[in-house]
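Participant: sequence and computational prediction follow.
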Amino acid sequence: MRAIHNPAARGFALVGAVAAAGLLLSACGSDGSTNGMDHGGATPSATASSSSSSSSSSSTGAFNDADVMFAQMMIPHHEQALEMAKLADGRAEDPEIKKLVGEIERAQDPEIQKMKSWLKAWGKPESAGHGGHGMAGMVSDTDMADLAAAKGQEFDRKFAELMIAHHEGAVEMAKTEQKDGSDAAAKKAADDVVRTQAAEIAQLKKILKRL
């Protein structure tokens, strides 16, 4: 009887073990599926965030007040730099000044258009209502008139002096954006302003010394 009973008991035990193992595997599979769904839910967001950060255009929802202020202030600031650069035509004499004027025109107009597109995407006005007055480095109407009246070396010297102060103001605003901004594209633009305009300030100071 023991020889017959024991195999049966072992058989029942084996079936029970297989069933238990099956339930355990099923439970693991269910957990894995849930985890997969959780990760899947996070992945598109992470991908979108990565894509937004790497994009040169700004994305809605990622900006803050500092980003808006940076764009609104930098647009008229850049526009005045372009006005100064246009005055160099027929007035500038120094070859290095002329070359720098061309670089300013090529760099700052696209930046203006880019910042305008950000503000449109953010649903914000292009102007904060200050018209550029009181911003660091902005050239007064009197100084602009004096620059327009100058020619040759006098123009070159005045242009260098005014553009140094103007660029220093832009760098100051860009550093505020680096510190307080949120939007990745706007912060990258601020990095570019600090890097390129600091280099141009150094170049203009060297020019000024030899004029």
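Facilitator: Sure, I can see it.

Participant: rest of the way, CA atoms for contacts and neighbours
Facilitator: Will do.

Participant: tell me which stretches of this structure form helices.
Facilitator: 2-54, 65-87, 95-122, 141-149, 152-180, 184-210 (DSSP state H).

Participant: quick check: which of these is nearest to A128?
Facilitator: Closest of these to A128 is helix 65-87, at 6.0 Å (criterion: CA to CA).

Participant: one step back: quick one: the helices of the chain as TSV, columns for mean neighbour count and distance to M135 too.
Facilitator: Output for the helices of the chain, formatted as TSV (neighbours: other CA atoms under 10 Å; distance: least, CA to CA, whole Å):
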stretch	mean neighbour count	distance to M135
helix 2-54	12	29
helix 65-87	21	8
helix 95-122	16	17
helix 141-149	13	14
helix 152-180	20	7
helix 184-210	17	16
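
Participant: quick one: which of those is nearest G131?
Facilitator: helix 65-87 (7.1 Å).

Participant: helices or strands up against the closest one?
Facilitator: helix 95-122, helix 141-149, helix 152-180, helix 184-210 (3 or more CA pairs under 8 Å, 6 or more residues apart in numbering; DSSP states H and E).

Participant: tabulate those (a markdown table), appending distance to D31.
Facilitator: Below are the helices and strands packed on helix 65-87 laid out as a markdown table (distance: least, CA to CA, whole Å):
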| stretch | distance to D31 |
| --- | --- |
| helix 95-122 | 41 |
| helix 141-149 | 70 |
| helix 152-180 | 42 |
| helix 184-210 | 36 |
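
Participant: these two touch, right, R91 and K151?
Facilitator: Yes. Between R91 and K151 there is a contact under CA atoms under 8 Å: 4.6 Å.

Participant: mutual contacts of those two, please.
Facilitator: Jointly contacting R91 and K151 under the rule CA atoms under 8 Å, 6 or more residues apart in numbering is no residue at all.

Participant: show me the contacts for the nearest residue to E93 once chain neighbours are set aside.
Facilitator: Taking CA to CA, 6 or more residues apart in numbering, and ignoring the residues beside it in sequence, E93 has G152 as its nearest neighbour in space, at 4.8 Å. By CA under 8 Å, 6+ apart, the residues touching G152 are 91-94.

Participant: okay, now the one to match up with it:
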Amino acid sequence: MRSFTHRTARKFALVGAATATGLLLTACGTDDGKSGMDHGGTSATASASASASGSGGVAAAPGAFNDADVMFAQMMIPHHEQALEMAELAEGRAQDPEVKKLVTAIEQAQDPEIQKMRAWLKGWGKPESAGHGGGGGHGMAGMMSEQDMKDLAAVKGKAFDRKFAELMIAHHNGAVDMAKDERKNGENPTAKALADDIVRTQSDEVAALRKILDRL
């Protein structure tokens, strides 16, 4: 654990660097006369703001962005958060070694992805939530209802493994559909690269979960 003094010094150093970068970008951004005209996120100003450091020291996504990129991040954050909530329920309940392995993989992949997307939205000057889906996001593809989560928490052992697999397959399929939409309609290269990763990784995990169900 770094000392408070070290963390504070690093914080001031980052703030100073960000300020200097901002001044340089402001000086350079006046040439094309488009400063502040970033509706939809496709202007030079959008690119400049996206290059700033996001929360937690995670870099924001550089380059232009559009409404699809923003919606992708705003919707995928709560989607990932619920997957992590489901993974947390496996502690003390899951029995199958393969289920436990997938739980670890989900936790290791999706928490960092949440931090990335939060940094993008901050760099783009967009709110983390735009009210998509309503009701805490339960209207989004693959999202579990409160009752689904209660039912999952109420079982243990093989019954938990089976229900977890069934629910996570639906949850992952929803995330894959959202990521495919981003690949088709998004503009930001970094966001589209994450969408590619989600499609590939979560499709593989769905296949593994189906194999688990077949033998349970």
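Facilitator: Ah, there it is. Given the structure is predicted, the values throughout are model-derived calculations rather than measurements.

Participant: looking at the helices of the first structure, which is nearest to H130 of the first structure?
Facilitator: Closest to H130 of the first structure of the helices of the first structure is helix 65-87 (CA to CA; 8.6 Å).

Participant: find me the equivalent region of that closest one in the second structure.
Facilitator: Following TM-score structural alignment, the aligned partner range for helix 65-87 of the first structure in the second structure is 67-89.

Participant: before we move on, what about stretch 186-195 of the first structure?
Facilitator: So stretch 186-195 of the first structure sits over residues 191-200 in the second structure, by TM-score structural alignment.

Participant: mean shift between that stretch and the first structure?
Facilitator: In the superposition with the first structure, the average deviation recorded for stretch 191-200 of the second structure is 0.2 Å (mean CA distance after the TM-score superposition for the first structure).

Participant: ok so, going back, in a markdown table, list the helices of the first structure along with distance to A128 of the first structure.
Facilitator: As requested, the helices of the first structure are exported to a markdown table (distance: least, CA to CA, whole Å):
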| stretch | distance to A128 of the first structure |
| --- | --- |
| helix 2-54 | 26 |
| helix 65-87 | 6 |
| helix 95-122 | 11 |
| helix 141-149 | 20 |
| helix 152-180 | 15 |
| helix 184-210 | 17 |
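
Participant: looking at those, which is nearest to H133 of the first structure?
Facilitator: Set against H133 of the first structure and scored by CA to CA, the helices of the first structure come closest in helix 65-87, at 9.4 Å.

Participant: mean distance between the closest one and the second structure after superposition?
Facilitator: Mean for helix 65-87 of the first structure is 0.1 Å (mean CA distance after the TM-score superposition for the first structure).

Participant: still on that earlier bit, map the residue nearest to E93 of the first structure across to the second structure for me.
Facilitator: G152 of the first structure maps onto G157 in the second structure, by TM-score structural alignment.

Participant: same check on G132 of the first structure?
Facilitator: Counting by TM-score structural alignment, G132 of the first structure lines up with G137 in the second structure.

Participant: so who does its match touch?
Facilitator: 75, 78-79, 131, 143.

Participant: out of the helices and strands packed on helix 65-87 of the first structure, flag the one nearest G32 of the first structure.
Facilitator: Of those, nearest to G32 of the first structure by CA to CA is helix 184-210, at 34.8 Å.

Participant: give me the angle between that closest one and helix 152-180.
Facilitator: 150 degrees (axes from the mean of the first three to the mean of the last three CA atoms, to 10 degrees).

Participant: and helix 184-210 of the first structure, what other elements does it pack with?
Facilitator: So helix 184-210 of the first structure, by 3+ CA pairs under 8 Å, 6+ apart, packs with helix 2-54, helix 65-87, helix 95-122, helix 152-180.

Participant: and the angle from it to helix 2-54?
Facilitator: Using the same axes, to 10 degrees, helix 184-210 of the first structure lies at 40 degrees relative to helix 2-54.

Participant: in JSON lines: the helices and strands packed on helix 184-210 of the first structure, plus distance to Q203 of the first structure.
Facilitator: As requested, those are exported to JSON lines (distance: least, CA to CA, whole Å):
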{"stretch": "helix 2-54", "distance to Q203 of the first structure": "31"}
{"stretch": "helix 65-87", "distance to Q203 of the first structure": "16"}
{"stretch": "helix 95-122", "distance to Q203 of the first structure": "9"}
{"stretch": "helix 152-180", "distance to Q203 of the first structure": "9"}
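
Participant: quick one: which of those is nearest A199 of the first structure?
Facilitator: helix 152-180 (9.9 Å).

Participant: by how much does that closest one deviate from the second structure on average?
Facilitator: Mean for helix 152-180 of the first structure is 0.1 Å (mean CA distance after the TM-score superposition for the first structure).

Participant: contacting residues for the spatially most central residue of the second structure?
Facilitator: The centroid of the second structure falls nearest to I114 when counting by CA atoms, centre = their mean (3.5 Å). Applying CA under 8 Å, 6+ apart to I114 of the second structure gives the contacts 76-77, 80-81.

Participant: how about a cut-off of 10 Å?
Facilitator: 73-74, 76-81, 120 (CA atoms under 10 Å, 6 or more residues apart in numbering).
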